[in-house]
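Engineer: here you go, sequence then predicted model.
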Amino acid sequence: MNQNATVTRKAVYIGTIAVLLIPLFWLGQPPVTEEQGRRPGGLLSQVREREELAQASLGDIDPASESMRLVTLGMRGVAANILWSKAHDYKIREDWDNLAATLNQIAKLQPNFISIWEFQAHNLSYNISAEFDDYRHRYRWVTRGIRYLLEGTEFNRSHPRLLWSVGWFTGQKIGLADEKLQYRRLFRVDDEFHADMRPIRRRAGIDMDSFEVLGPDRLPDNWLASRLWFKLGQEVILNRGLRNDIQSITTYQGKDNITSYYGKSPLIYHSNVAMAPINYATALEQEAYFDLLLSAWQLASDEWDLFGNRQIPTTWGVNLRLNELEDLHKQNQEIVSDLEQYKPGLKEEILKAKRSTLPEEMQSALSKPDKERTMMDWGNVEMSKKLLIVLPQEMVAHSGFPKAHRVKARAIAQQASDLELQADRIERYRSIVNYEYWKTRCDVEQLETTLRARRLVHEGEELLDATKLDEARTAFEEAFVIWGDIYKQYPNLMGDVTSEDVYHSTLSYERLLSQLDLPFPTDFPLMEMANAFRRAEGLKELDVADDADAVVAPADRDGAEKQPEDVQETSPPATEKSPTDGQEKQAAERQGR
């Protein structure tokens, strides 16, 4: 009896297994390509293909990688930990060959683990490169880290974080390192590295011969190359995959959301595309390619406007456009004008009350005529504009607003409140990327006067190095007059990157005047800005002449011999002091930078 029950139970088990094989085959059947076409395969295969989870969807299938994962028999995590420890040990011992081999093994073992590619590429480009003294050797390790990322894109060709990292390393590490001038020169002529950046098989890549990449001397530029890598990342996010061509993405297809960025901020991700041409134009300024500057800043301006018009996904669940801020404020003020019809003069009454509560320096700046305002006054005027905005809610809540119209006015004010909430969110996002500054900077840098000012500063530096002091002084002073006018017209440029560069030129001008044994002129256009930087750095403020006539023009100094009575009347100002050794050293170091 027991024997028959055992046999029956085994038969039931075997029959059940045979029956379950049918749904298992239906679920797990692989896709098959036939002469008539391609069959999609089982349900699991279709889900993997639809969600792009199959290895073939993620990237190339490497037989060596698949073999290593099978050989570990489920111990892949343990093997990976051992290899990571070995890689760290080789780095400490400076065994670079074994380190590179170990990193390749880690990549074979975990090809779809994005953090491996990012971490070890950063290790190669930033940490290991710093161990070498020769900048050529450092550059080779920087590019080796980027090559490591490029290899990662073979196995993860549709992952935007890797594409972003390639763009970031290519731009920031090569273009902003202490050795950036040498790195950028090496990058331009590195044909072997350019070949690695081109599309290979199914790997992402960019055309290094495209006009979009070519910079000075018709050679590839690292900042322009990084811009195209960022654009590839945008393409992956917006289209769930790469196309064969690189285009500027201007429309959304309903697939863009926070999760598409894999931990990256959408605002920062898209701003990197716009910042790359700005950094390119800034690099051209530092390298004195003045003939290319206007076109470079035009490209930067166009890209920044495109960024401002792009819809940015947010954690609030709505998309924002950074360029909408002005329109929202305009709509709000139109509502204020409509509400003022119920109580004429109420807006001015509220403005007057707000103006009376402003800090004393702002009130003083507002009361001065334009011609009498200093650069600090213009900055205070700009800041006061944001404080002197009348909101519809303030008008409705004011005691002087007619009670008979308040119910209707509250409904209108609620619409304005929604607009104000949207405007507040946009202002927060704009402040994160310093949007207004860079927009103004792109506009100002395209002016012929700005280009002339930069040329004059560069000429002044060269003439100073050549000890042509009078010509250098003329070039500097003409440039500073132009910069003074620019800062009065665009006060939000003060205190940032632009004014810092100009401040460094004032240090050269100070050194020039000390060689000529002359004090600073009392009417120096950039005195406030220069002293603000000096106070921030703990330096003594600039010495100025007590008498403006004490500043002798080059023509007077080189002209006819002075009469004895003129010599007797001319004496050095009592307040003139020679800079200390520490000040001269600090000024020389900044000028060297």
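Structural biologist: Received the coordinates, thanks.

Engineer: only C-alpha atoms for contact and neighbour calcs from this point on.
Structural biologist: Noted.

Engineer: quick one: buried residues of stretch 438-451?
Structural biologist: W438, K439, R441, C442, V444, E445, Q446, T449, T450, L451 (16 or more other CA atoms under 10 Å).

Engineer: same question, stretch 473-485
Structural biologist: Here stretch 473-485 shows R473, A475, F476, E477, A479, F480, I482, W483, G484 as buried, counting by 16+ other CA under 10 Å.

Engineer: does the last one really touch P525, like I thought?
Structural biologist: If I follow you right, that is G484. Yes: between G484 and P525 there is a contact at 5.3 Å, judged by CA atoms under 8 Å.

Engineer: run through who's touching the helix or strand S364 falls within.
Structural biologist: Per DSSP states H and E: S364 is located in helix 360-367. The contact list for helix 360-367 (CA atoms under 8 Å, 6 or more residues apart in numbering) reads R355, S356, R373, D377, W378, N380, V381, S384.

Engineer: mind redoing it with 7 Å?
Structural biologist: Helix 360-367 is contacted from outside by R373, D377, N380, V381, S384, using CA atoms under 7 Å, 6 or more residues apart in numbering.

Engineer: and Y183, how far is that from G175?
Structural biologist: 7 Å (CA to CA, to the nearest Å).

Engineer: same thing with I278?
Structural biologist: Taking CA to CA, one finds I278 at 12 Å from G175.

Engineer: S158 now?
Structural biologist: 26 Å.

Engineer: how about the strands in this structure?
Structural biologist: Ranges of strands within the chain are 32-34, 37-39, 312-313, 319-320, based on DSSP state E.

Engineer: next up, a second structure to put side by side with the first:
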Amino acid sequence: MNLKSAFGRKILYLGVLVVMLVPLFLLGQPATGKGDRAGQLAEMRERFNIAESDLGEISPASETMKLASLGMRGVASTLLWNKAHDFSVRHEWDRLKATLNNIALLQPHFDRVWEFQAWNLAYNVSSEFDDYRQRYNMVGEGTDYLTRGVKQNRHASRLVWYTGWFYGQKLGMSDERKQFRELFADDEVWHEELLGEGIAVDSPEARGPMGKPDNWLVGRLWLNRGYDLVDSGVKIRRQTPINFYETGPKWRFKHAEAIEKEGVLDERAQNAWELASEDWGVLGNRSIPVTAPFTIKLDRIDELKRQRDEKDEQFIELVGDTTQTVRDELISKLSETERELLNRPLSEMTGDEFNLRRGAEFKTKPARADVARRTDPDVRLRAIRLAGEIDDLEARINKTEGYRKQINYQYWKTLAIAEQEERTVRARRLVYEAEKANADAELDKAIELYEESFAIWADIFDDYPILIIDDTAEDLRDSIRRYAIAIDSQEFDEDFPLKTFVEMMDEDGYMDPDLYEKVRETQAAKLEERQKEKEAEEKRLAEEAAKLEAAEKAKQQEEAESEESDSGSESESSGSEQMNQDEASEEPESEAAESDEPESSVEETDETGESSDSSDAETAPEESSTADESDAADESSN
């Protein structure tokens, strides 16, 4: 190989590189914004919404770091992750936060970066501080880190959900939840930041009973933003839909439980439970994707069963005796032992025999499709269609029941209904006051309040037995233990209201799983019965109120009529009195008229000027005689 040939190859390679730059330039040419056609890569980014502006806010610093890494972004990110771990171990928090910022700049659209490091700050790093205020600040750093991730990944529904989950789980369920909730309620700086992110912390939806933002309700607003994002067409990634959708309504429940534990035991607590029940109802009517080619609605289970039963009756009527014919054929294929077990009473079987019988029953249950194909040709097509519809309904029922059990749907629904009742709030208030009196060493008062509350709780558990597996039941068990200490006795009388409840709990306070399952199965019937009782009670109260209102109206009408009659009689009597007075007044007037006649004649004579002197002469002697008589009377008296 000579130098000339080597130089020629270099020139050739350089020429190939120059030629390759031309298609690369044409493919990657960005849009100029002046109507010129962009390159194919830019058009594809726009078509699939993966351009930087579509993914989130554009960060110039992030783009600069990507270019500066010269294609070694993965290596640089790995080194930074290792450095972040080292800084965390050495408790160099400022350097840790700076390193996390650099990682976010290098990998802004890798949502696991935001999740992991936010968790690291809020959970791992915060636990290194002794003062709960410092731990609270570090939790704030973690949530702020997540918020930045949401800004740069506006289509990452998982990040939005995770942010809402942080507000509830970390601020509301940690060991310092009492202090954290108080600090968050008064943290105006944090509230302003949330308002800037579009979270309406100044709305009633975010404010608790004291009129301040509540962490559970603020977290729910974040979760609702995630739900709106998914409803707009964004897919749920790295999370099951049922878990994604259940969290928001559950945060309502947690809010109601939290304010009750903080002593808010009045109509505000009832209102919180009503809102929680409404949110749970919204979840029950939401179409939720499942691992099947259909969606389900959790609250539609009864409707699905009703449709299944109706179609099953139609199918049985349509196929006639074909079902029994197919079943007889299946029974004939069983072993002699299995056939014998099908006819033996259950009480005479061992455990193994019972399991064998169940297997035989499963084998001899005819498939509807097989029965439909064996039925009369005239109705065969309709039978096959009905069999398919019934199988589809059963698949939906099985999925719905499975998801309901997964999130304990019936329990939360029952809890919301039970907690709305005034007696439940009163029972909680009595326990709260009893605990306070017990802490203040007012034992007599505490015992009285305990016993009053236990009687109410016994009635509640009778109507809602599923509540015995609630966290409330564990708290109540602790209250019963303190009550036993107060009365200085570990034995309870036979008439103790919660004696059955105490016996059902084991020494650790846990419920038997089999008993739990039995209670859950019977709760639906209990709930329906209780609903009917409440409706009947409301109807009775409404009827009584209507009767009282009618009686009150009748009474008012009678009073009005009596007042009118009284006023009429009074007017008649006053009229007669007025007439008598008028008659009496007419007599003196007539006399006065008669006495006025001479005066008028005198006046007339005066006016004419006749006999005026004679009249004066006649009155003068009368006056003089009167004066003489009075003088004589004075002399005689002297």
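Structural biologist: Everything's here; your move. What you see is a predicted model; the values in this text were computed from it and never measured.

Engineer: returning to that earlier point: reformat the buried residues of stretch 473-485 of the first structure as CSV; add distance to L224 of the first structure.
Structural biologist: Conversion of these to CSV gives the following (distance: CA to CA, whole Å):
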residue, distance to L224 of the first structure
R473, 36
A475, 32
F476, 32
E477, 34
A479, 30
F480, 31
I482, 30
W483, 29
G484, 32
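
Engineer: which of those residues lies closest to D465 of the first structure?
Structural biologist: Distances from D465 of the first structure to these, taken as CA to CA, are shortest for R473 (12.1 Å).

Engineer: the closest one matches what in the second structure?
Structural biologist: Using TM-score structural alignment as the criterion, R473 of the first structure maps onto I447 of the second structure.

Engineer: returning to that earlier point: among the contacts of helix 360-367 of the first structure, which are in helices?
Structural biologist: Applying DSSP state H to the contacts of helix 360-367 of the first structure, the entries found in helices are D377, N380, V381, S384.

Engineer: number of residues surrounding the second one?
Structural biologist: N380 of the first structure is surrounded by 19 other residues when neighbours are defined as other CA atoms under 10 Å.

Engineer: from K385 of the first structure, how far off is the nearest residue to it once chain neighbours are set aside?
Structural biologist: Among residues not flanking N380 of the first structure along the chain, M362 sits closest, at 5.3 Å (CA to CA, 6 or more residues apart in numbering). Per CA to CA, M362 of the first structure is found 10 Å from K385 of the first structure.

Engineer: in terms of neighbours, single out the busier of those two.
Structural biologist: Just comparing M362 of the first structure and K385: by other CA under 10 Å the higher neighbour count belongs to M362, 20 against 9.

Engineer: residue closest to the middle of the second structure?
Structural biologist: A276 (1.8 Å; CA atoms, centre = their mean).

Engineer: what residue of the first structure matches up with it?
Structural biologist: So, by TM-score structural alignment, A276 of the second structure is matched to A300.

Engineer: R148 of the second structure maps to what in the first structure?
Structural biologist: The equivalent of R148 of the second structure in the first structure is E151 (alignment by TM-score structural alignment).

Engineer: next, count neighbours for its match.
Structural biologist: Around E151 of the first structure there are 19 other residues, counting by other CA under 10 Å.

Engineer: what's the answer for the one 10 residues further on, then?
Structural biologist: Other residues lying near R161 of the first structure total 24 when counted by other CA under 10 Å.

Engineer: ok, it - contacts?
Structural biologist: Contacts for R161 of the first structure were tallied using CA under 7 Å, 6+ apart; they are Y262.

Engineer: picking up where we left off before, out of the strands of the first structure, the one nearest L464 of the first structure is which?
Structural biologist: strand 312-313 (48.2 Å).

Engineer: residues in the second structure aligned with that closest one?
Structural biologist: The aligned range for strand 312-313 of the first structure is 288-289, by TM-score structural alignment.

Engineer: mean shift of that stretch relative to the first structure?
Structural biologist: When the first structure is overlaid, stretch 288-289 of the second structure sits 0.9 Å from its aligned residues on average, using mean CA distance after the TM-score superposition for the first structure.

Engineer: what does that stretch contact?
Structural biologist: P241, I242, T295, I296, K297.

Engineer: tell me the one of those residues nearest E338 of the second structure?
Structural biologist: E338 of the second structure lies nearest to I296 out of those, by CA to CA, at 38.4 Å.

Engineer: report how many residues lie close to L162 of the first structure.
Structural biologist: The number of residues packed near L162 of the first structure is 23, by other CA under 10 Å.

Engineer: now do the same contact list for it.
Structural biologist: L149, T153.

Engineer: what do we get in the second structure for it?
Structural biologist: Using TM-score structural alignment, L162 of the first structure pairs with L159 in the second structure.

Engineer: again with D207 of the first structure
Structural biologist: Aligned partner of D207 of the first structure by TM-score structural alignment: A200.

Engineer: likewise for L176 of the first structure?
Structural biologist: Under TM-score structural alignment, L176 of the first structure pairs with M173 in the second structure.

Engineer: gap between its match and E141 of the second structure?
Structural biologist: M173 of the second structure is 18 Å from E141 of the second structure, by CA to CA.

Engineer: repeat that for K547 of the second structure.
Structural biologist: Applying CA to CA, the value for K547 of the second structure to E141 of the second structure is 62 Å.

Engineer: ok, I103 of the second structure next?
Structural biologist: 16 Å.

Engineer: same deal with A122 of the second structure?
Structural biologist: Distance from A122 of the second structure to E141 of the second structure, by CA to CA: 7 Å.
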